[in-house]
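Colleague: Only the shape, not the letters, is given here:
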């Protein structure tokens, strides 16, 4: 069950940092499916070029993750991605994915490059860069509409 107690997220982040990592991945013990990271959603790009977000029934309903799904549909339209969906993702499927990405409003798009010492994908992150470009194009557009000075 999702709650708003941030202590487990803080403790997991501390544990990850003690082990030389950025963050831990929460896994549903009942079904061994990935859930989320501390204060972040997780999406994967499968080796078949499918963008997959864990089902939102047990994880944070993140605005950035929902926006990423919308941006993913643009990449489907361009033929870059095959599909976009929300479903259970096993830890094994996530570990063997082409790309894994933490997404949140604090860290809009951050690639996960390693899990338990094993590389995620082949080191190339084309979808991360595609999403990053689409996301910041949107931010620039909004900042123009709102007359906000946004510097890169």
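Modeller: Alright, I've got the coordinates. Every value quoted in this text rests on a predicted model; they were computed, and no experiment measured them. Numbers count the residues shown, from 1 in each chain.
Colleague: C-alpha only now, for contacts and for neighbours.
Modeller: Will do.
Colleague: could you say which helix or strand contains the closest residue to residue 108 other than its chain neighbours?
Modeller: For residue 108, ignoring the flanking residues on the chain, the nearest one in space by C-alpha to C-alpha, 6 or more residues apart in numbering is residue 64 at 6.8 Å. Secondary structure from DSSP states H and E places residue 64 in helix 63-77.
Colleague: Which of the residues in that helix are classified as buried?
Modeller: By neighbour count on 16 or more other C-alpha atoms under 10 Å, the buried set for helix 63-77 is 64, 65, 68, 69, 71, 72, 73, 74, 75, 76.
Colleague: Including distance to residue 40, could the residues you listed go into a markdown table?
Modeller: Putting those into a markdown table (distance: C-alpha to C-alpha, whole Å) gives the following:
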| residue | distance to residue 40 |
| --- | --- |
| 64 | 9 |
| 65 | 9 |
| 68 | 13 |
| 69 | 15 |
| 71 | 18 |
| 72 | 18 |
| 73 | 21 |
| 74 | 22 |
| 75 | 22 |
| 76 | 24 |
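Colleague: on that earlier part again, the residue nearest to residue 108 and residue 101 touch, don't they?
Modeller: No - using C-alpha atoms under 8 Å, residue 64 is not in contact with residue 101; the gap is 11.7 Å.
Colleague: for the protein, longest helix please?
Modeller: helix 126-145 (DSSP state H).
Colleague: and here's the other structure:
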């Protein structure tokens, strides 16, 4: 049985409770982060902590803990749950007022809710999918326009993953105004020659922590990076494609809407970037 963290307490997961009036439950009024664990250490914690503060600020929400306290909570959950490889899910909501109301509650009378729990994923770094590659479909992007805020509004991405599953594929890339925005829970990339192409940062996509690290490593490895929109048709004609996220690191994509990329196997640049990312992230893990 896992130990989880709820509003200042470490509890068995069966004893963890949140009010039915919590605004994340009623309004999806909350933000979250997922931090990977490799070798019992946290990957890019500082980046996730900074993005958390940005998300909270954009929604005029307050954090119930400091960054230092948050780090200690993460480390304690890794320790007590004996997580070697896996993830820590963190969620902060606007809290649970006395009743349901569209208007934000007074922060002086309604404290934020904070919840963290671990997910053990043995073999996370050595995923077989990284060797065979993912197959994706394209779907219309029907999310709200502030995708740069990492909110718990995940119903449409969940529906997208179900569309892919029903089609016998691994995931979906979302398309808006003819161009790919991102995957259902990841940033999307194509490779043409020596150039990596990915959509630039804006309110249209999540500002991925893994994305930032991978693009930095790519430039250090003398790979050219272009941040611009691309279409599904352009992606289907690319040499390679891949996604990045905290839970998949760098994951090759070998098929888009039934069209195989290259020879239908993971390409060398995606494989090299995954290798570099894992190697460098382990060095800086805390």
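Modeller: Cool, got the structure. Note that this is a predicted model, so its numbers are computed, not measured.
Colleague: immediately after the helix holding residue 64 of the first structure, which helix or strand?
Modeller: strand 83-86.
Colleague: Could you give me the buried positions within that next one?
Modeller: 83, 84.
Colleague: What's the first helix or strand after it?
Modeller: The first helix or strand that comes after strand 83-86 of the first structure along the chain, using DSSP H and E, is helix 91-95.
Colleague: What residues in the second structure pair up with that following helix?
Modeller: Counting by TM-score structural alignment, helix 91-95 of the first structure pairs with residues 232-236 of the second structure.
Colleague: Comparing that stretch with the first structure, how large is the average distance?
Modeller: Its matched residues in the first structure lie on average 1.3 Å from stretch 232-236 of the second structure after superposition (mean C-alpha distance after the TM-score superposition for the first structure).
Colleague: just how off-centre is that stretch within its chain?
Modeller: Taking C-alpha atoms, centre = their mean, to the nearest Å, one finds stretch 232-236 of the second structure lying 23 Å from the centre of the chain it belongs to.
Colleague: If you count neighbours, what's buried in that stretch?
Modeller: Buried residues in stretch 232-236 of the second structure, counted by 16+ other C-alpha under 10 Å: 232, 235, 236.
Colleague: So the residue in the first structure that residue 167 of the second structure lines up against versus residue 110 of the first structure, what's the distance?
Modeller: By TM-score structural alignment, residue 167 of the second structure lines up with residue 19 in the first structure. Distance, residue 19 of the first structure to residue 110 of the first structure, by C-alpha to C-alpha, to the nearest Å: 19 Å.
Colleague: Have a look at these two and say which one is more surrounded.
Modeller: Each of residue 19 of the first structure and residue 110 has its neighbours counted (other C-alpha atoms under 10 Å); residue 110 has more, 16 against 10.
Colleague: Could you verify my assumption that that one touches residue 101?
Modeller: Yes - counting by C-alpha under 8 Å, residue 101 is a contact partner of residue 110 of the first structure at 5.5 Å.
Colleague: overlap in contacts of those two?
Modeller: By C-alpha atoms under 8 Å, 6 or more residues apart in numbering, residue 110 of the first structure and residue 101 have these common neighbours: residue 128.
Colleague: list the contacts for the closest residue to residue 85 of the first structure other than its chain neighbours?
Modeller: With sequence-adjacent residues excluded and distances taken as C-alpha to C-alpha, 6+ apart, residue 85 of the first structure is closest to residue 52, at 5.1 Å. Residues in contact with residue 52 of the first structure (C-alpha under 8 Å, 6+ apart) are 43, 44, 45, 46, 84, 85, 86, 87, 89.
Colleague: residue contacts, the third one?
Modeller: Contacts of residue 45 of the first structure were listed using C-alpha under 8 Å, 6+ apart, and they are 51, 52, 97, 98, 99, 100, 127.
Colleague: And the first one, by the same measure?
Modeller: Residue 43 of the first structure makes contact with 51, 52, 53, 54, 65, 100, 101, 102, 103 under the criterion C-alpha under 8 Å, 6+ apart.
Colleague: Which one (most neighbours) among these?
Modeller: Counting neighbours by other C-alpha under 10 Å, residue 100 leads those with 27 neighbours.
Colleague: and it, helix, strand or coil?
Modeller: What DSSP: H, G, I helix; E, B strand; the rest coil gives for residue 100 of the first structure is strand.
Colleague: Secondary structure element for the residue nearest to it when sequence neighbours are not counted, which one?
Modeller: In space, and not counting its chain neighbours, residue 100 of the first structure is closest to residue 44: 4.3 Å by C-alpha to C-alpha, 6+ apart. Assigned by DSSP H and E, residue 44 of the first structure falls within strand 41-45.
Colleague: average offset between that strand and the second structure?
Modeller: Compared with the second structure after fitting, strand 41-45 of the first structure has a mean deviation of 0.8 Å; criterion: mean C-alpha distance after the TM-score superposition for the first structure.
Colleague: Past that strand, which element shows up next along the chain?
Modeller: Counting by DSSP H and E, the next helix or strand C-terminal to strand 41-45 of the first structure is strand 50-53.
Colleague: The second structure: matching residues for that following strand?
Modeller: Taken onto the second structure by TM-score structural alignment, strand 50-53 of the first structure occupies residues 195-198 there.
Colleague: so how far is that stretch from its chain's centroid?
Modeller: Distance, stretch centre to chain centre, for stretch 195-198 of the second structure: 20 Å (C-alpha atoms, centre = their mean).
Colleague: ok, now stretch 63-79 of the first structure?
Modeller: Here the centre of stretch 63-79 of the first structure is set off from its chain's centre by 12 Å, with C-alpha atoms, centre = their mean.
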